[in-house]
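>>> next comes the sequence, and after it the predicted model I'd like to discuss.
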Amino acid sequence: MKAPLDFDDVIYGIHAVEEALGAGEQILALHVASDRARDPALRALLAAAEERGLRARFEGRDFFARLPYKAHQGVIARSAPFPYADLDEVLAPREGAPLLVVLLDHLTDPHNVGAIVRTAACIGANGIVLPDRRSAGVNATVRKAAAGATAHIPIAQVTNIAQTITAFKKRGLWIAGADAGEGAQPMYDVDLNRDLALVIGAEGAGLAPLVARNCDFLVKIPMLAGVASLNASVAAGVLLYEALRQRREG
């Protein structure tokens, strides 16, 4: 039996690969299931690949059976390493809108990271910052969960989240930490319509104590009795859309 294929930098799924092609990411190889060669759902993807001079390699079931990714939809792209942004790109101002950056404090579930990236891109956030250790980086699962959004928002890696918070404060950003504790203010009672970095804590553990202390304020989502907290990506989505609401209403 052949060993499973294990590519370091992979994008899988129709939409994620389409978005990567459209954003100009460097695709080294494109593998498509041979039984989907004439599938209308792949017409746009294959056309985009041909425009870039990339010929799809049509593979049999054995090829895809050896992959560790199950929700591939018969489409796998091998790419160059993910192009992380620097902090200047993340903090690049946009005319007429205050900054909104999301800091992820050691989230390890790539599905959560991908979902947060997707939501942040949808609401027009300036960028995402995540640690380079003890955290999910932008891997194949993150790209799939983000449904291609990793190609549309700057994502930076840093060595230390607490130090990054200090640097952001010097650049004039307010730091809001998502927290379900009694010391946090309800999201409707805080001003999110300003240059802001929203910090999302790790699954289960929440914000690290040093990170929480360095926040300018803690913000929580009002919860009905009997429900302790929300999943990290759901909480991030609720808070990001509250920030968007406040910004639209002025």
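Sure thing, it's come through. Worth saying up front: this structure is predicted, and the values here are computed from it rather than measured. Numbers count the residues shown, from 1 in each chain.

>>> all contacts plus neighbour counts: C-alpha atoms, from now on.
Noted.

>>> the residue most central in space within the chain and Gly177: what is the separation?
The centroid of the chain falls nearest to Val117 when counting by CA atoms, centre = their mean (2.3 Å). Applying CA to CA, to the nearest Å, the value for Val117 to Gly177 is 17 Å.

>>> quick revisit: give the contact list for the residue nearest to the centre of the chain.
Ile128, Ala146, Ala149, Thr150, Ile153 (CA atoms under 8 Å, 6 or more residues apart in numbering).

>>> count the neighbours of the nearest residue to the second one once chain neighbours are set aside for me.
Right, Ala146. Counting by CA to CA, 6 or more residues apart in numbering, Gly114 is the residue found nearest to Ala146 once chain neighbours are left out, at 4.2 Å. By other CA atoms under 10 Å, the residues close to Gly114 number 27.

>>> look at Gly114 and give its secondary structure.
helix (DSSP: H, G, I helix; E, B strand; the rest coil).

>>> for it, what are its contacts?
Thr141, Val142, Arg143, Lys144, Ala145, Ala146, Ala147.

>>> surely the fourth one and Ile14 touch.
It stands for Lys144. No. Taking contacts as CA atoms under 8 Å, Lys144 lies outside contact range of Ile14: 9.3 Å.

>>> between those two, which one's more packed in?
A direct count of neighbours by other CA under 10 Å for Lys144 and Ile14 places Lys144 higher, at 27 against 23.

>>> dropping in the other structure now:
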Amino acid sequence: MAGNSQRRNRRTSNKKGATVGSGGKGRRALEGKGPTPPASARKGHVKQRAANAAARRAQARPTSRRPGGGKGNSELVVGRNPVFEALRDGVPAKTLYVQQFIDNDERVRGALQLAAERGDIHLMEAPRPELDRMTNGLNHQGLVLQVPPYEYALPDELSAAAYDAREEPLIVALDGVTDPRNLGAIVRSVTAFGGHGVVVPERRAAGMTAGAWKTSAGTAARTPVARATNLTRALEAYKKEGITVVGLAADGEAEVQDLAALEGPVCIVIGSEGKGLGRLVGETCDVRVRIPMPGGAESLNAGVAAGIVLYEAARRRA
């Protein structure tokens, strides 16, 4: 009967017994190859490509004088309330300057505590004349926070990151939006609805200032903002990649809820509330759409308009 044979040395188990060793001949094969290198050092990895692009941007970025001397585009946040709120809201910062012999009130104590908790902010004590010089005579109230220049992405990096994640790009481009709070609100909406970034022109446009960081409620740390030397050329490059460029305009030929293009790779272009899209930018768009407003309002704030269109895109993609 199977499994009950009386033959000698018959194997009744699949388990291997003791085996003869190699005598140390396989030592080298068993040796480890060291720790796994970080993603940014692995050839072809998306993080290595991002690191290389950041290095190229750093070499190409022009420098200018900042308040207080030195090179770069650092921003200064001055005043007890603004400094405290910037630290509380996670605005990136390099150095907190504190006036010597300052009155230690609640806001000062709070700012010092937040800076200490962050651990990466240098605390510097300076005499009042030095702070006056740094701020060009602004009412700093004894607190000055230095915010480093924002590391902008390149427009093609936004679409590349989406494709690397095997996702259809969902990008917002801004034309003539000059209020940093609008930019921060749009970054927040892009993050909320699964977008891949925001493109802003290099001139006559809001940048990622401390105010934009605050309005983004920390989402600017996760959603990149790219800066285009020429917005029209950046949009044309997107079109060559197969991305549909959709302009938001009050006189658009279609309504946003009827736009099937939102389901695929798309760049949504939003103009200022007053002037709308510029002529060249409007002509570059594949299609222009409008948001229906049965209440009769003439226009919407750029941040509100972006949130509506991004919600519709996220709904269709889901």
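Okay, I see it. For clarity, every value in this text was computed on a predicted model and none was experimentally measured.

>>> what strand or helix carries the residue nearest to the centre of the first structure?
Assigned by DSSP states H and E, Val117 of the first structure falls within helix 110-122.

>>> burial count for the alignment partner in the second structure of Ala235 of the first structure?
Aligned against the second structure by TM-score structural alignment, Ala235 of the first structure finds its counterpart in Ala305. Look at Ala305 of the second structure: counted by other CA under 10 Å, it has 18 neighbours.

>>> how is Ala305 of the second structure assigned, secondary-structure-wise?
helix.

>>> list the contacts of the alignment partner in the first structure of Lys239 of the second structure.
Taking TM-score structural alignment, the alignment pairs Lys239 of the second structure with Lys169 from the first structure. Lys169 of the first structure sits next to Ile175 when contact means CA under 8 Å, 6+ apart.

>>> against Asn160 of the first structure, how distant is Lys169 of the first structure?
Taking CA to CA, one finds Lys169 of the first structure at 15 Å from Asn160 of the first structure.

>>> Asn214 of the first structure now?
13 Å.

>>> and Glu19 of the first structure, by the same measure?
In this view, Glu19 of the first structure and Asn160 of the first structure are 30 Å apart by CA to CA.

>>> out of the two, which sits in the busier spot?
Counted by other CA under 10 Å, Glu19 of the first structure and Asn160 do not tie: Glu19 has more neighbours, with 19 against 14.

>>> Ile153 is in contact with that one, correct?
No. At 11.9 Å, Glu19 of the first structure and Ile153 do not qualify as touching, with contact defined as CA under 8 Å.

>>> helices of the stretch 101-250 of the second structure, start to end?
Using DSSP state H, counting those that start in this stretch, the helices of the stretch 101-250 of the second structure run over 106-118, 128-134, 155-164, 180-192, 210-215, 231-240.

>>> what do we get in the second structure for Asn214 of the first structure?
Match for Asn214 of the first structure (TM-score structural alignment): Thr284.

>>> what's the burial count for its match?
17.

>>> list the contacts for it?
Thr284 of the second structure neighbours (CA under 8 Å, 6+ apart): Thr232, Leu235, Glu236, Val245.

>>> which one of these is nearest Leu158 of the second structure?
Leu235 (12.4 Å; CA to CA).

>>> would you mind listing the residues in contact with that closest one?
Val245, Thr284, Cys285.

>>> the first one and Gly264 touch, don't they?
What that stands for is Val245 of the second structure. No. Using CA under 8 Å, Val245 of the second structure is not in contact with Gly264; the gap is 10.9 Å.

>>> which one's more surrounded, those two?
Val245 (27 against 17).

>>> if we can go back for a sec, common neighbours of Val245 and Gly264 of the second structure, please.
Counting by CA under 8 Å, 6+ apart, Val245 of the second structure and Gly264 have no contacts in common.

>>> from Asp35 of the first structure, how far out is Arg43 of the first structure?
Applying CA to CA to Arg43 of the first structure and Asp35 of the first structure gives a distance of 14 Å.

>>> swap in Arg66 of the first structure?
17 Å.

>>> more crowded one of those two?
It is Arg66, of Arg66 of the first structure and Asp35, that has more neighbours when counted by other CA under 10 Å, with 15 against 12.

>>> tally up the residues packed near the residue in the second structure that Ala151 of the first structure lines up against, please.
Matched to the second structure by TM-score structural alignment, Ala151 of the first structure sits across from Ala221. Close neighbours of Ala221 of the second structure, defined as other CA under 10 Å, add up to 14.
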